[in-house]
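In: The amino acid sequence is not available; the structure is as follows:
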């Protein structure tokens, strides 16, 4: 039971988002790390992401029952009271707001709340179910965590912060489209209007290529604008070119194998680049 309750917060999603929060924090810090601020930024971010995931589980329970990947979740199996889940999610959210308000600043808290509202209300309740553009809106929500970390340090939005947001936003589109292709049977069963379902796999592959190209260019802006050094620039080029190469393989390889490989590499590239941009000041 405890394990299932723990899984309601979707720990994998929390970990991925905390990597991006840390990336933004370290990029803004430039080596001068406020450990106490970092701890509370991570804690507050983890709690609000956990709250969003718990409430998303509540909202998505009817969808989860129709998907092979999710049909064994507690709410999908009706093995926990819905009211408990709502209270659980709200408590996590309130704790997060208090921590971010007391220990960071209003700007970081504002970004956290904006991402929360987009994900829980706009995306989960409506766009995910009703629009092929749900992925785009989800990408906006997913690109906000690095801004939470960044603004916790410098308490302002500048060109560097905007580029950081663009990098994480553009990255998420091919990442999620690859998932949608790999799990297309589930999305069809649950009647979720993702791009492969509505427009076809061929159209989706073309869109993935466009976004990967945009990501590769956008990613270089940090170095071009002088925010990171040549090590980051070189690694960005190499990994970007390889991601483009993988994308092109999709036009002649097995779709299931290719989409899973694209998904896996999308995780690798964002982790590696997040790490490099976090420590680039030392290179």
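Out: Looks like it came in fine. Computed from a prediction, not measured in an experiment: that's the story for all the values here. Numbering: from 1, shown residues only.

In: switch to C-alpha atoms for all contacts and neighbour counts from now on
Out: OK.

In: need the helices for the stretch 51-200 of the chain, in chain order.
Out: Here the stretch 51-200 of the chain has its helices, by DSSP state H, counting those that start in this stretch, at 61-64, 82-103, 106-117, 128-130, 134-142, 145-154, 159-182, 184-189, 195-199.

In: Put this next to the first one:
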């Protein structure tokens, strides 16, 4: 099918998962006052930008993709899309996405998107992924920008809540990615990609996964302790975080297959981040200063329409 390779290179699963977290930030800031036009523009612009980053990543990794079992059938290494067309495709997606955010007139959001894009494509994909075991730490910052962008598209300010969201989702990315590195370790070794478990052993990586899950849980609780979310969010966050931690701790028991354990850590990480995004969307606490800003925006928009 002609269109299938073009869908494959945008990594649709990554795009959709990032949109879930972006909506969490958006609805948290909206406090029940949903601006549907802004939601549509934000999500569409972000989708195109994330898709563009994924296409660029496919282009950059086209040589190592052939060496990895899970990626050797991708469209670019197999010639279904030429490198030149891939670059044009990525640029078209990115320019369209950034243009949408620009015309939304929220320049904070646009610059956050640019920063996330540069970190992912320029710093992580082009440089650090092939050179450093700490590339995951850099990539985690880029992966944490969607909820922050969703939040700031409404708040129009990088405040304490935005900083907490950045911290939460950055910390979540690391055990999520380290788990992938364990159950895909042979692929990374075949492609000579330095990953944490290859350098410091699987046991040390398990210890780091445990620490980062604890850090993630503490950061996630800060939304409630700082008055941005309610007790329902708090309860769900504690439960899913402890469940995730329990899965991680089982990795220290005598087990036959570290890969199966790592896959469970990875799969449940998706449950965790989805639960968090949903709960912050529905169990927000109204912030007086943000409410005043949203009310003023509604008045100005209605005046403009009249």
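Out: Cool, got the structure. In this text, all values refer to a predicted model and were calculated from it rather than measured experimentally.

In: among the helices of the stretch 51-200 of structure 1, which is nearest residue 214 of structure 1?
Out: Among the helices of the stretch 51-200 of structure 1, the nearest to residue 214 of structure 1 by C-alpha to C-alpha is helix 159-182 (7.1 Å).

In: OK, contacts around the nearest residue to residue 174 of structure 1 once chain neighbours are set aside?
Out: Spatial nearest neighbour of residue 174 of structure 1, excluding adjacent residues (C-alpha to C-alpha, 6 or more residues apart in numbering): residue 208 at 4.7 Å. Applying C-alpha atoms under 8 Å, 6 or more residues apart in numbering to residue 208 of structure 1 gives the contacts 173-174, 177-178, 247.

In: any idea which helix or strand carries residue 208 of structure 1?
Out: Secondary structure assigned from DSSP states H and E places residue 208 of structure 1 in helix 201-224.

In: Show me how far the following helix or strand past that helix is from its chain's centre.
Out: Using DSSP H and E, the next helix or strand after helix 201-224 of structure 1 towards the C-terminus is helix 230-249. Put simply, helix 230-249 of structure 1 sits 20 Å off its chain's centre (C-alpha atoms, centre = their mean, to the nearest Å).

In: do the same with stretch 92-106 of structure 2
Out: 19 Å.

In: which ones are touching residue 157 of structure 2?
Out: By C-alpha under 8 Å, 6+ apart, residue 157 of structure 2 lies in contact with residue 108.

In: what's the spacing between it and residue 19 of structure 2?
Out: Separation of residue 157 of structure 2 from residue 19 of structure 2 (C-alpha to C-alpha, to the nearest Å) stands at 20 Å.

In: Also residue 129 of structure 2?
Out: For residue 129 of structure 2, the distance to residue 19 of structure 2 - C-alpha to C-alpha - is 24 Å.

In: what does residue 126 of structure 2 give?
Out: For residue 126 of structure 2, the distance to residue 19 of structure 2 - C-alpha to C-alpha - is 24 Å.

In: So which of the two has more stuff around it?
Out: residue 19 (22 against 16; other C-alpha atoms under 10 Å).

In: and the more buried one, that one's in a strand?
Out: No. Secondary structure assignment (DSSP: H, G, I helix; E, B strand; the rest coil) places residue 19 of structure 2 in helix, not in a strand.

In: OK, contacts around the nearest residue to it once chain neighbours are set aside?
Out: Spatial nearest neighbour of residue 19 of structure 2, excluding adjacent residues (C-alpha to C-alpha, 6+ apart): residue 43 at 6.7 Å. Counting by C-alpha under 8 Å, 6+ apart, residue 43 of structure 2 makes contact with 19, 22-23.

In: go on, residue 235 of structure 1?
Out: Applying C-alpha under 8 Å, 6+ apart, we find residue 235 of structure 1 in contact with residue 273.

In: count of neighbours near the nearest residue to residue 238 of structure 2 once chain neighbours are set aside?
Out: The shortest distance from residue 238 of structure 2 to any non-neighbouring residue, by C-alpha to C-alpha, 6+ apart, is to residue 217 (7.1 Å). By other C-alpha under 10 Å, the residues close to residue 217 of structure 2 number 21.

In: any idea how far residue 217 of structure 2 lies from residue 276 of structure 2?
Out: 11 Å.

In: who touches both of the two?
Out: Residues touching both residue 217 of structure 2 and residue 276 (C-alpha under 8 Å, 6+ apart): residue 237.

In: thinking again about what came up before, the contacts of residue 208 of structure 1 into TSV, with extra columns for distance to residue 160 of structure 1 and neighbour count?
Out: Shown next, in TSV, are the contacts of residue 208 of structure 1 (distance: C-alpha to C-alpha, whole Å; neighbours: other C-alpha atoms under 10 Å):
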residue	distance to residue 160 of structure 1	neighbour count
173	21	22
174	23	26
177	27	24
178	28	27
247	28	22
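
In: Dump those residues into CSV; add distance to residue 144 of structure 1 as well.
Out: Supplementary listing: these in CSV, determined by distance: C-alpha to C-alpha, whole Å:
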residue, distance to residue 144 of structure 1
173, 14
174, 17
177, 19
178, 21
247, 26
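
In: from those, which two are the most distant?
Out: Of all pairs in those, the most separated under C-alpha to C-alpha is 173 and 247 at 13.3 Å.

In: Pick out the residue nearest the middle of structure 1.
Out: For structure 1, the residue nearest the mean C-alpha position is residue 142 (3.6 Å; C-alpha atoms, centre = their mean).

In: could you measure the closest residue to it other than its chain neighbours against residue 139 of structure 1, distance?
Out: Here the nearest residue to residue 142 of structure 1 in space, its sequence neighbours aside, is residue 169; by C-alpha to C-alpha, 6+ apart that works out to 6.9 Å. Distance of residue 169 of structure 1 to residue 139 of structure 1, given as C-alpha to C-alpha: 5 Å.

In: before we move on, what about residue 121 of structure 1?
Out: Using C-alpha to C-alpha, residue 121 of structure 1 is found at 14 Å from residue 139 of structure 1.

In: More neighbours: which of those two?
Out: residue 139 (22 against 16).
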